[in-house]
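**Student:** predicted model follows, preceded by the sequence.
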Amino acid sequence: MPFAVYALGLAVFAQGTSEFMLSGLLSDIATDLHVSIPAAGLLTSAFAVGMIVGAPLTALFSRNWPRRSALVFFLCVFCAAHVVGALTPGYGLLLATRVVGALANAGFWSVALVTAVSLAGPGARARATSVVVGGVTLACVAGVPAGALLGGHWGWRAAFWAVALVSVPAVLVIARSVPAGRPESEPVPVRAELRALAAPRPLLTLLTMALVQGATFCAFSYVEPLATRVTGLDPAWVPGLLALFGAGSFLGVTAAGRLADGRPVAFTSGGLVALVAGWAAFAPASGNTYATVAFVLVMGMLAFGTGTALISWVFRLAPDAPTLAGSFATAAFNVGAALGPWLGGLAIDAGLGFRAPLWVSALLTALALAPALRVMAGARAGAGAGANAGAPAA
């Protein structure tokens, strides 16, 4: 795997820390800015909305840029947004910085995914994707718990300063390691890319991704109040619990990198079924400390393993969308990331308790099964036709 792919993973580590760290800071932010916990949870949704809008727009905006220049630009804007966020006196401005940071993050992801896949080659799509997404899981293991610890000792603003500082070496590494060349001299027309992504199987895959990510963020955004108010854990345990989720996520991404290229249908469909069962079982068991610890690890593994496989499916099913495939995958994931915390917050505000987001996660994943099974059936049919024709399976 080219070193530049790992450099992209380093940058995603800083960005993933920002995206997920609010899960351990909700109570602190709500108290400091005088808002409710569901309102603080909407900061995650605001970030996701910025990613949704920003992914296709920034991909088109930087379409003809040298990829290295685009990556460095987006990462610098992301860093600046966190400096402003650390200094903001009120909720409104913090919300705005989350959107700006998300726009930059979306642009980076869109270019990074395409760059990683192109550098690795078509036979290693899932492996290259797993390295980039692995930056997020390492953020969950180290960055997010570190942010929670910083927030616990010096306030939530210290976590924002830390993200900005970590982004600086990432900029330097990318500037030195990513090739400076431009994209193809004659890029695929935008309309042709949109037609490729609007085909039934890529479109259903994007829908599946949105639902699965919605389930992940719905549950993960409210881990801190679930652990402290339902399970009964001391707040000091929260960073360790977040790290455990990250460890499970890393295991899932690693498994996807090793297995999803060779057995994409079995890996993805099995992961989806396991996710439905896992979220449904976690909800009634969350009052038990040992069960909560075990489920946090297992659900992190299943969610990120399946999610990584779904990203590789988009590139597999839409090879004629080299610029927009990564951006649409990013947007689809963040449709779910915006929807999940909002639905979880609605359930909490309705008086259903802090277990309710887990039930919502189970429902969202169950809804993802229908489009996913149709995509998988098409993949099996294509594989059978390819074998009969003496051609390799799709």
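**Tutor:** Now that the structure is in, tell me what you want to look at.

**Student:** when you work out contacts or count neighbours from here on, use the C-alpha atoms and nothing else.
**Tutor:** Fine.

**Student:** count of residues packed around residue 377?
**Tutor:** By other CA atoms under 10 Å, the residues close to residue 377 number 12.

**Student:** swap that for residue 263, please
**Tutor:** 11.

**Student:** give me the distance between it and residue 10.
**Tutor:** Distance from residue 263 to residue 10, counting by CA to CA, to the nearest Å: 28 Å.

**Student:** again with residue 129
**Tutor:** 13 Å.

**Student:** repeat that for residue 141.
**Tutor:** Plainly put, residue 141 is 14 Å away from residue 10 if you go by CA to CA.

**Student:** could you do residue 360 as well?
**Tutor:** 32 Å.

**Student:** between the two, tell me which one has more neighbours.
**Tutor:** Comparing residue 360 with residue 10 by other CA under 10 Å, the one with more neighbours is residue 10, at 26 against 22.

**Student:** centre of the chain to the strand or helix carrying that one, how far?
**Tutor:** Taking DSSP states H and E as the criterion, residue 10 maps to helix 3-21. Put simply, helix 3-21 sits 11 Å off its chain's centre (CA atoms, centre = their mean, to the nearest Å).

**Student:** go through it and flag the buried ones.
**Tutor:** 4-21 (16 or more other CA atoms under 10 Å).

**Student:** take a look at this one as well, against the first:
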Amino acid sequence: MPLGLLALAVGGFGIGLTEFVIMGLLPEVAADFAVSETVAGYLISGYAIAVAVGAIGLTAAVIRLDRKKVLVGLMGLFIAGNLLSALAPTYELLLAGRILAALCHGAFFGIGAVVATSMVAPDRRAGAIAMMFAGLTSANVLGVPFGTFLGQQLGWRSTFWAITVIGVVALVGIVALVPATADDAVPPRLRAELRAFREPQVWWSILVTVLGFGGMFGGFTYIAYTLTEVSGFASSTVPWLLVVFGSGLFVGNYLGGKAADRSITRTLLVLLAVLTVVLAVFALTATSQVVTVVSLFFMGAFGFATVPGLQLRIMGHAAGAPTMASAANIAAFNVGNALGAWVGGLTIGAGLGYLSPLWAGAGITLVALVALLVATGIERRGQDGDGAGKAPASVRGAQVEVG
């Protein structure tokens, strides 16, 4: 394993921690700044919006620059944002720090995915992406519980100081371990990168990402209510149950990368089909605490196992210009998060109960499966027709088997 992948994973760990740990610290932050829970919640929604904006806008702005230098700059931006959060004397400056850190999120993972795949052989590229995203999943399993505990014991600012230190470690690692761009490499041009969006399969990939990830988050966003109001768990056990979910993310990410290196389409079809079933079974059996724990693990595992394949699919169809497409797919993950949360909230607001987000998630995931089947059919007809169809991704930019 190239050590540069480890440096990217550390960066992913810090970014994942920044994104998710605030959920466990909202009561302390709200009390410190004397704001309502709703206003404190803007620290989450504002971050998500900034991720999507940064994934597209910031990536477009730096597309001509050396990728390693861009990653270094993005990590510097991340450190600055968390340092501002740790020192913020007002709620508004804390929100500004969150947004500043979030701007680097999408661009870091989008560009980082391209850099990660360049460090390994073509048949290990999904695994390389999975390694980078392992930092994000580790943040859920280990970082969020520890960060929440640290913030509750020493004050919420201590958590942001710890994240700042992690950012510095990642920065040093990227500088020392990530290989520089070859001197003879031609820097990508924004116009060429944008031309990748003329390829219909790029848009199909984005759609599948939004729906596939949105389905899992449709069930997950309101999982605390399901666990306490339906399954009968005490509120104090919810953080530890979320560790079970995070463990599923970690395992699924690793195995999903291994499987996608063999066949992206087959892997995604199986994963989306099984995830649909898992969400439905979870909804049917949520009154059983034992089955609920098992369902939590598998919801995380099969949900996040799709990530390496979804990311590599769009890069494979980007016609040798994968950077903007990769960043757009990171934005699509966050759009999926918002979509799942919105639909799940609608079902609860309609009086359908705390199981309804799981059923909504299953429905969204089923639509993702149908979309992938349609996209695969269109792609194969183009390849088997009069020869005018696009070449398979195995002979284009990402050099992977999509079929």
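**Tutor:** Arrived safely, thanks for sending. Remember, predicted model here, so these are calculated numbers, not experimental data.

**Student:** I'd like to know how many residues surround residue 155 of structure 1.
**Tutor:** Residue 155 of structure 1: 17 surrounding residues under other CA under 10 Å.

**Student:** residues touching the residue lying closest to it once chain neighbours are set aside, list them.
**Tutor:** The shortest distance from residue 155 of structure 1 to any non-neighbouring residue, by CA to CA, 6 or more residues apart in numbering, is to residue 28 (7.2 Å). Residues near residue 28 of structure 1 by CA atoms under 8 Å, 6 or more residues apart in numbering: 151, 155-156.

**Student:** sticking with residue 28 of structure 1, tell me its helix or strand.
**Tutor:** Under the assignment here (DSSP H and E), residue 28 of structure 1 is part of helix 26-33.

**Student:** angle of the helix or strand that that helix is followed by against helix 26-33?
**Tutor:** As assigned by DSSP H and E, the chain's next helix or strand after helix 26-33 of structure 1 is helix 37-61. Angular relation of helix 37-61 of structure 1 and helix 26-33 on a 0 to 180 degree scale: 100 degrees, by axes from the mean of the first three to the mean of the last three CA atoms, to 10 degrees.

**Student:** how about the helices in the stretch 201-350 of structure 1?
**Tutor:** Secondary structure of the stretch 201-350 of structure 1 (DSSP state H, counting those that start in this stretch): helices located at 223-226, 238-259, 264-285, 289-317, 324-347.

**Student:** ranking these by burial, who's on top?
**Tutor:** Of all the helices of the stretch 201-350 of structure 1, helix 324-347 has the most neighbours on average by mean count of other CA atoms under 10 Å, namely a mean of 26.

**Student:** next, the angle from the helix or strand harbouring residue 361 of structure 2 to helix 322-349.
**Tutor:** Residue 361 of structure 2 is located in helix 356-384, with elements delineated by DSSP H and E. Orientation note: helix 356-384 of structure 2 sits at an angle of 150 degrees relative to helix 322-349 (the same axes, to 10 degrees).

**Student:** was I right about residue 367 of structure 2 contacting residue 210?
**Tutor:** No: applying CA atoms under 8 Å as the test, residue 367 of structure 2 and residue 210 come out as separate, 10.5 Å apart.

**Student:** ok, the two, which is more surrounded?
**Tutor:** residue 210 (26 against 19).

**Student:** returning to that earlier point: want to throw the helices of the stretch 201-350 of structure 1 into JSON lines with distance to residue 55 of structure 1?
**Tutor:** Below are the helices of the stretch 201-350 of structure 1 laid out as JSON lines (distance: least, CA to CA, whole Å):
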{"stretch": "helix 223-226", "distance to residue 55 of structure 1": "27"}
{"stretch": "helix 238-259", "distance to residue 55 of structure 1": "22"}
{"stretch": "helix 264-285", "distance to residue 55 of structure 1": "24"}
{"stretch": "helix 289-317", "distance to residue 55 of structure 1": "14"}
{"stretch": "helix 324-347", "distance to residue 55 of structure 1": "5"}
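
**Student:** so which of those helices gets nearest residue 187 of structure 1?
**Tutor:** helix 324-347 (11.1 Å; CA to CA).

**Student:** report the mean deviation for that closest one after fitting onto structure 2.
**Tutor:** Average distance, helix 324-347 of structure 1 versus aligned residues of structure 2 after superposition (mean CA distance after the TM-score superposition for structure 1): 2.4 Å.
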